[in-house]
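Student: Give the three-dimensional model of this entry:
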Amino acid sequence: MKEMSRKDIENIIPHRDPFLLIDKIVEVEPGKRIKAVKYVRQEEYYFKGHFPSNPIMPGVLIVETIAQAGAVSVLMLPENKGKLVLFAGIDKARFRRVVKPGDEMTVEVEMESFKRNIGRAKGRAMVGNDIACTADIMFALG
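Tutor: This is a model prediction of the structure:
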């Protein structure tokens, strides 16, 4: 599989700037697993207030990045094209490392189950070899 750019991603999920948090997809098995990259830039809108003298990516946006990657994987399946993936739950979210401007954050998501339009997945965000966040996510396909 060749890498997928932001333009490719925009053809799959409805998110747009400033809320499209994925910069590229580097690996994907549609409906099974995905690996994506977020380049954390100094000019990200949320750093103006979180926190101006010590910018840190908000944990909820790290989890959202994981969720967006999972949505790309699910929506790449032909039977899901054009549908919407919505958050249904977040469990066991743990934050182990701050994510700062200049970091390259890699997110990996593995699907665990999918029944009656409800799915579950395990996700993690990494900076280098360090785990920044892990979370179990639940989503609804509508």
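Student: can we go C-alpha only for contacts and neighbour counts from here?
Tutor: OK.
Student: Verify the stated contact: Ser5 with Val26.
Tutor: No - Ser5 lies out of contact with Val26 (Cα atoms under 8 Å); the separation is 9.1 Å.
Student: Please provide the structure for the following sequence as well, for comparison with the first:
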Amino acid sequence: MSDEPNAVAFDINGIISHQRNRYPVLLIDRITAVDPGKSASAVKCFTYNEWFFPGHFDDEPNVPGFIQIESLTQTFIMTFLCMEEYKGMKTNFVSLNNVKFKRKVVPGDVLKIDAVLTSFKRGIAIGSVQSTVNGEPACSGDFIVAVPAVLDRFKPKSS
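Tutor: Alright, predicted model coming up:
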């Protein structure tokens, strides 16, 4: 996706202006391309000075699964949070399905992440995300994420 001539990209300041995650849980470094309402690609560069490496594990540092999942999720939500009407809105997990870890991710690795939004209706986003390191599959899954501010508009009103 990043080879598209008119692709939109965001540096860290652009990411911060579009989603609510902040240090220490802002886990993507750059959105390399986004097609609003359709797809997003990102990178995360893991260095040994990440807060989780000393505890996971001091003798064999590797990226915990939850960090990988959160990196994928932050890329996925940029498929719709990059749209002006959703910019900066809070999101919540609904479900994670078919999550697979294919390789260990270690300090020095660059995680390349590609997300596809297959449906976004009434505040529910559905899609899939995959990541690679040096072209090798790393982690993937199917995600459903809610945008409560949008979802609430469609809830029945009590009398």
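Student: show me where the second structure has helices.
Tutor: 12-18, 65-81, 148-151 (DSSP state H).
Student: Alignment lookup: Pro137 of the second structure to the first structure.
Tutor: Following TM-score structural alignment, the counterpart assigned to Pro137 of the second structure within the first structure is Ile131.
Student: circling back: please identify the most buried of the helices of the second structure.
Tutor: helix 65-81 (a mean of 23; mean count of other Cα atoms under 10 Å).
Student: what's that one packed up against?
Tutor: Here helix 65-81 of the second structure touches strand 30-35, strand 39-45, strand 110-121, strand 124-133, strand 136-146, going by 3 or more Cα pairs under 8 Å, 6 or more residues apart in numbering; DSSP states H and E.
Student: what's the matching range in the first structure for that helix?
Tutor: So helix 65-81 of the second structure sits over residues 59-75 in the first structure, by TM-score structural alignment.
Student: That stretch vs the second structure, mean deviation?
Tutor: Here the mean offset of stretch 59-75 of the first structure against the second structure after fitting is 1.0 Å, by mean Cα distance after the TM-score superposition for the first structure.
Student: centre of the chain versus that stretch, how much separation?
Tutor: Relative to the centre of its chain, stretch 59-75 of the first structure is centred 3 Å away, using Cα atoms, centre = their mean, to the nearest Å.
Student: And for stretch 33-46 of the second structure?
Tutor: 8 Å.
Student: residues in the first structure aligned with it?
Tutor: The aligned range for stretch 33-46 of the second structure is 27-40, by TM-score structural alignment.
Student: in stretch 133-140 of the second structure, what's buried?
Tutor: By 16 or more other Cα atoms under 10 Å, the buried positions in stretch 133-140 of the second structure come out as Val133, Pro137, Ala138, Cys139, Ser140.
Student: Which one of those residues is nearest to Asn97 of the second structure?
Tutor: Nearest to Asn97 of the second structure out of those is Ser140 (Cα to Cα; 9.4 Å).
Student: Around the closest residue in space to that closest one that isn't next to it in sequence, count how many other residues there are.
Tutor: Nearest non-adjacent residue to Ser140 of the second structure, counting by Cα to Cα, 6 or more residues apart in numbering: Gln130, 4.1 Å away. Gln130 of the second structure: 23 surrounding residues under other Cα atoms under 10 Å.
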